[in-house]
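Asker: predicted model, plus sequence, below.
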Amino acid sequence: MALAKLDVVVLDCPDPRALAGFYAAVLGGTVEGDGDWVDLKVPGGPSLAFQRASGFVPPEWPAADRSQQFHLDLAVEDLDTAEKGVLELGARPLDTEDRSRTFRVYADPAGHPFCLCAC
């Protein structure tokens, strides 16, 4: 028997509304709230929340001294199409050179690593 149920994944960032908008453009869903806490209600999946963190320092990938701590894997039908879309939205590539793999690694506009994964 589980003791708890996953409610939401929360990402610290300097601008919660902007980062919620980035992920809404990538995943769909509805951005709710403003200020220091913003929610993204994702259709058919868990919600994401974005919390203002003063002095936020983005992780580096890969780096032992500024570990990513977690990342999101986002399933996509077409890696090239999804890559073009996330780059247009402000993501930056971290590890995309090996085009034979089934995943590519990016950083969102606040610096959190995420992967696009072929499904």
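Answerer: Structure received.
Asker: C-alpha from now on. contacts and neighbour counts both.
Answerer: Will do.
Asker: quick check: closest non-adjacent residue to Leu79.
Answerer: Spatial nearest neighbour of Leu79, chain neighbours left out: Ala118 (6.1 Å); criterion: Cα to Cα, 6 or more residues apart in numbering.
Asker: tell me how many other residues crowd the one you found.
Answerer: Ala118: 17 surrounding residues under other Cα atoms under 10 Å.
Asker: so who does it touch?
Answerer: Going by Cα atoms under 8 Å, 6 or more residues apart in numbering, Ala118 touches 75-79, 102-103.
Asker: narrow those residues to those in strands?
Answerer: Judged by DSSP state E, the subset of these located in strands is 75-76, 103.
Asker: so among those, which ones count as buried?
Answerer: 76, 103 (16 or more other Cα atoms under 10 Å).
Asker: okay if I get the ones in strands among the contacts of Ala118 as TSV plus distance to Pro16?
Answerer: Output for the ones in strands among the contacts of Ala118, formatted as TSV (distance: Cα to Cα, whole Å):
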residue	distance to Pro16
Ala75	23
Val76	24
Phe103	26
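Asker: Gly55: neighbour count?
Answerer: Gly55, neighbours per other Cα under 10 Å, totals 8.
Asker: put this next to the first one:
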Amino acid sequence: MAVAELGAVVLDCPDPRALAGFYAGVLGGTVEGEGDWVDLKAPGGQTLSFQAAPGFVPPKWPAPDASQQFHLDLSVPDLDAAEKEVLALGATPLDTEDRSRSFRVYADPAGHPFCLCAC
């Protein structure tokens, strides 16, 4: 028996509304809230939340001497098409050169790493 169920994944960032908008463009869903806390209600019922963090410093990737804390794996049917979309939304490529792999690594506009993974 589980003790709890996952309510939301929360990302610290300098501008919650802007980062929620980025992920709404990637995942779909509805952005709710203003100010220091904004939720993205994604299709399927998951919630991705964004919290204002004064003095936010983005994770470094790759950095053997610094933790990236976490990253999101996002499943996509077509890596090339998804890459074009996330770049147009403001993502930055971090590790995309090896086109033979089933994943590519990017940073969102606040610097959090995420992967597009072939499904």
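Answerer: It's in. Quick caveat: nothing in here was measured; it's all calculated off a predicted structure.
Asker: please state their TM-score.
Answerer: Once the chains are overlaid, their TM-score stands at 0.98 when taken by TM-score structural alignment, normalised by the length of the first structure; 119 aligned residues with a Cα RMSD of 0.7 Å.
Asker: hang on, the earlier thing: now the residue nearest to Leu79 of the first structure: how far from Ala18 of the first structure?
Answerer: According to Cα to Cα, to the nearest Å, Ala118 of the first structure and Ala18 of the first structure sit 26 Å apart.
Asker: with His112 of the first structure instead?
Answerer: For His112 of the first structure, the distance to Ala18 of the first structure - Cα to Cα - is 13 Å.
Asker: need the counterpart of Pro14 of the second structure in the first structure.
Answerer: Pro14 of the second structure maps onto Pro14 in the first structure when the alignment is built from TM-score structural alignment.
Asker: neighbour-wise, which of His112 and Ala18 of the first structure wins?
Answerer: Neighbours were counted for His112 of the first structure and for Ala18 using other Cα under 10 Å; His112 has more, 22 against 16.
Asker: in the first structure, what sits opposite Phe114 of the second structure in the alignment?
Answerer: The alignment partner of Phe114 of the second structure in the first structure, by TM-score structural alignment, is Phe114.
Asker: surely that match touches Asp108?
Answerer: Yes - under the criterion of Cα atoms under 8 Å, Phe114 of the first structure makes contact with Asp108 at 7.1 Å.
Asker: residues in contact with the closest residue to Gln69 of the first structure other than its chain neighbours?
Answerer: Counting by Cα to Cα, 6+ apart, Gln69 of the first structure lies nearest to Pro59, which is 7.9 Å off, once chain neighbours are set aside. Contacts for Pro59 of the first structure were tallied using Cα under 8 Å, 6+ apart; they are 66-69, 111-113.
Asker: returning to what we had before: the match of Phe114 of the second structure should be in a helix, yeah?
Answerer: No - using DSSP: H, G, I helix; E, B strand; the rest coil, the assignment for Phe114 of the first structure is strand, not a helix.
Asker: Lys60 of the second structure: how many residues sit nearby?
Answerer: Residues near Lys60 of the second structure, counting by other Cα under 10 Å: 16.
Asker: so which strand or helix has the nearest residue to it once chain neighbours are set aside?
Answerer: For Lys60 of the second structure, ignoring the flanking residues on the chain, the nearest one in space by Cα to Cα, 6+ apart is Gln68 at 6.0 Å. Under DSSP states H and E, no helix or strand contains Gln68 of the second structure.
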